[in-house]
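Visitor: Can you look at this prediction? I've put the sequence above it.
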Amino acid sequence: MQTVVVSTDNIYVLLLIGMAGMCLLASAVVIFYIRNQKRLQRQREAEIRYQKELTYAVIQSQEAERKRIGRDLHDDVGSALSNLKLFTVQLQSHRPEAIVLYKDFRSQVDVILDKVRSISHILSPAELEMFGLEESIEELCLTIHRMSAMEVTFDNQVPEALKKLSYDRGLALYRVLQELFTNTVKHAGATGVSVSITRVDGLLRCTYRDNGRGLGKVRPGNGIGMRNIESRLSMIGARYHLQDPAEGGFGIWIDILE
């Protein structure tokens, strides 16, 4: 009888050892899994940081190239056309047919000069460095109105806050508005656009709306334009929200840290 009791005790001991071993094994598996997940998470975060840094570098390079091209257009082509315009004044004669030809030629030069100035401004907004973001957006709205004949309104309710916005954030917002205007002019068939700057929950909110055909069934992230917008906003830590297509037209709210 005593021998049976000893054997049962041995079985209990073996069971306890087995259970402890299983617990240790399970703990080791869990620890390995957690460590592996943390390692994968660190890798994903590193990849995201690398993508952001790469996007930032590409955008900075694009901005530098745009500034160079815009400056060359303004300084070289613009100056050459201005000199040509002055030269034609010296060739003006008193014959009626020559005066008509002169006026036609001069009007064409004026058109080319306006186009060069517009392209130069779009590539390199000098107003942004010289006068600030508010004046740059106003000039952009005026340029879009002249080029497309759309009614464009701009309402800045927080001028002081907009002046304090850093240059990088201001440039990113300016480029986003350029992209939005381009999409509206090319695809929306709109007759009017409104841009407003307000403050909501401690953030600067830029609201852009047009009265065009809207996105419809097109997914917002599919277009290159929206991907560029997402990249620029992500670079400055801004968020955006799209208007419900059922409301008609196109609308986007952009929230930026001051």
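Guide: That came through, no problem.
Visitor: contacts and neighbour counts: CA atoms only from here.
Guide: Will do.
Visitor: what sits against the nearest residue to Asp168 once chain neighbours are set aside?
Guide: Using Cα to Cα, 6 or more residues apart in numbering and skipping residues adjacent in sequence, the residue nearest Asp168 is Ile236, 7.7 Å away. By Cα atoms under 8 Å, 6 or more residues apart in numbering, the residues touching Ile236 are 168-169, 172, 256.
Visitor: quick one: which of those residues sit in helices?
Guide: If you go by DSSP state H, those have 168-169, 172 in helices.
Visitor: out of those, which are buried?
Guide: By neighbour count, with 16 or more other Cα atoms under 10 Å, the ones in helices among the contacts of Ile236 hold 169, 172 as buried.
Visitor: Following the chain onward from the host helix or strand of Gln37, which element is next?
Guide: In this assignment (DSSP states H and E), Gln37 forms part of helix 2-72. Counting by DSSP H and E, the element after helix 2-72 in chain order, helix or strand, is helix 78-90.
Visitor: next up, a second structure to put side by side with the first:
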Amino acid sequence: MSQWENPGLVVEWIWIGIGLFFLTTLLITVLIINYLKSIRKNKQKVMQLVRNTQTECWENTLHLQERDRERLAEELHDNIISHLNVIRLNINHKNTEELNLDLKKSMQQIRELSHNLTPPDLGEIELTDLIADYLDQISKTIHVDFRHMITDTLISSPVKLNIFRIVQELVTNILKHANATKIDVSLRISLEYLMLTIEDNGSGFKQGTSHHGIGLRNIQTRAQKIRAAYKLKSKPERGTKFIACVVIES
């Protein structure tokens, strides 16, 4: 007798088929639910990472703004206001030509301060020209040797701005604290990386000690914004050397 001629056996196979279908459907449903939960968890992690990154960027921005305010206050107090006060005290002891020369020096200091604080027009000027223009003003105070080797590579505006500000920060601190007579600046830009080197022949400092004049925290913040690796080398009476490397993203 064939199995299909036995109604009980047919019903049993039908129920087995229904059971297997139910189990398969249940298994697929569980897998889909777990997959959707995993997607939601990953999405939450990504959103949290984005929020953390935004918070960190905002904190870095506030820090840089505060540093610029402190620098502006320091420059106004230590240089410009002090210089103008000397002119005021000597107004009755100097002739017109000497006073005119002193006023021109004060105007030049104000012009340099404005140039340092004003964001440059990054879209219409190359990074080498930006740095060269700044160093040309500094060369009136100290001997500067600027060497550069570049290829036809597109540099993003954030990289331009932060590299330029790092140069300003380092040169400003060299002029204030290093007692140097020469600054060597080297900029190399290839298709894959950007390499910046700044070296002076000043007094240097012992590494591992607190050296607030270098503005290392400000440099570190700007380097992090463009994912730059950097190293600062210095020895007492042996000068200071700064090297930074940025990977060029295509």
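Guide: Alright, I've got the coordinates. What you see is a predicted model, and the numbers here were worked out from it, not measured in a lab.
Visitor: TM-score for these two?
Guide: The TM-score (TM-score structural alignment, normalised by the length of the second structure) is 0.59; 184 aligned residues with a Cα RMSD of 4.0 Å.
Visitor: Trace the residue nearest to Asp168 of the first structure over to the second structure, please.
Guide: Using TM-score structural alignment, the partner of Ile236 of the first structure in the second structure is Ile226.
Visitor: List the contacts of the closest residue in space to Ala228 of the second structure that isn't next to it in sequence.
Guide: Distances taken as Cα to Cα, 6+ apart put Val246 closest to Ala228 of the second structure, at 4.6 Å, once the chain neighbours are dropped. With contact set as Cα under 8 Å, 6+ apart, Val246 of the second structure has these partners: 193-195, 226-229.
Visitor: now with 6 Å?
Guide: By Cα atoms under 6 Å, 6 or more residues apart in numbering, the contact list for Val246 of the second structure reads 193-194, 228.
Visitor: What of Leu194 of the second structure?
Guide: Leu194 of the second structure sits next to 188, 245-246 when contact means Cα under 6 Å, 6+ apart.
Visitor: please redo it, this time with the cut-off set to 8 Å
Guide: 187-188, 245-248.
Visitor: so how far is stretch 114-127 of the first structure from its chain's centroid?
Guide: How far stretch 114-127 of the first structure lies from its chain's middle: 19 Å, per Cα atoms, centre = their mean, to the nearest Å.
Visitor: Could you do stretch 145-152 of the second structure as well?
Guide: 20 Å.
Visitor: For it, buried residues please.
Guide: Using 16+ other Cα under 10 Å as the test for burial, stretch 145-152 of the second structure gives 145-146.
Visitor: And for stretch 208-219 of the first structure?
Guide: Buried positions in stretch 208-219 of the first structure, judged by neighbour count with 16+ other Cα under 10 Å: 208-212, 214-215.
Visitor: for Met195 of the second structure, helix, strand, or coil?
Guide: strand (DSSP: H, G, I helix; E, B strand; the rest coil).
Visitor: what range in the first structure matches stretch 104-117 of the second structure?
Guide: Using TM-score structural alignment, stretch 104-117 of the second structure corresponds to residues 110-123 of the first structure.
Visitor: Average offset of the matching stretch relative to the second structure?
Guide: On superposition with the second structure, the mean distance recorded for stretch 110-123 of the first structure (mean Cα distance after the TM-score superposition for the first structure) is 1.7 Å.
Visitor: All the strands of the stretch 151-258 of the first structure, in order from the start?
Guide: With DSSP state E, counting those that start in this stretch as the criterion, the stretch 151-258 of the first structure has strands at 151-156, 192-200, 203-210, 239-242, 250-257.
Visitor: List of residues touching the first one?
Guide: When contacts are taken as Cα under 8 Å, 6+ apart, the neighbours of strand 151-156 of the first structure outside the stretch itself are 134, 137-138, 141-142, 144-145, 191-198.
Visitor: counterpart of that strand in the second structure, which residues?
Guide: Strand 151-156 of the first structure maps onto residues 143-148 of the second structure, going by TM-score structural alignment.
Visitor: and that stretch, how far out from the chain's middle?
Guide: 23 Å.
Visitor: swap in stretch 232-244 of the second structure?
Guide: 20 Å.
Visitor: Identify the residues contacting it?
Guide: Stretch 232-244 of the second structure is contacted by residues 178, 180, 195-207, 228-231 when judged by Cα under 8 Å, 6+ apart.
Visitor: go with 7 Å
Guide: The contact list for stretch 232-244 of the second structure (Cα atoms under 7 Å, 6 or more residues apart in numbering) reads 195-207, 228-231.
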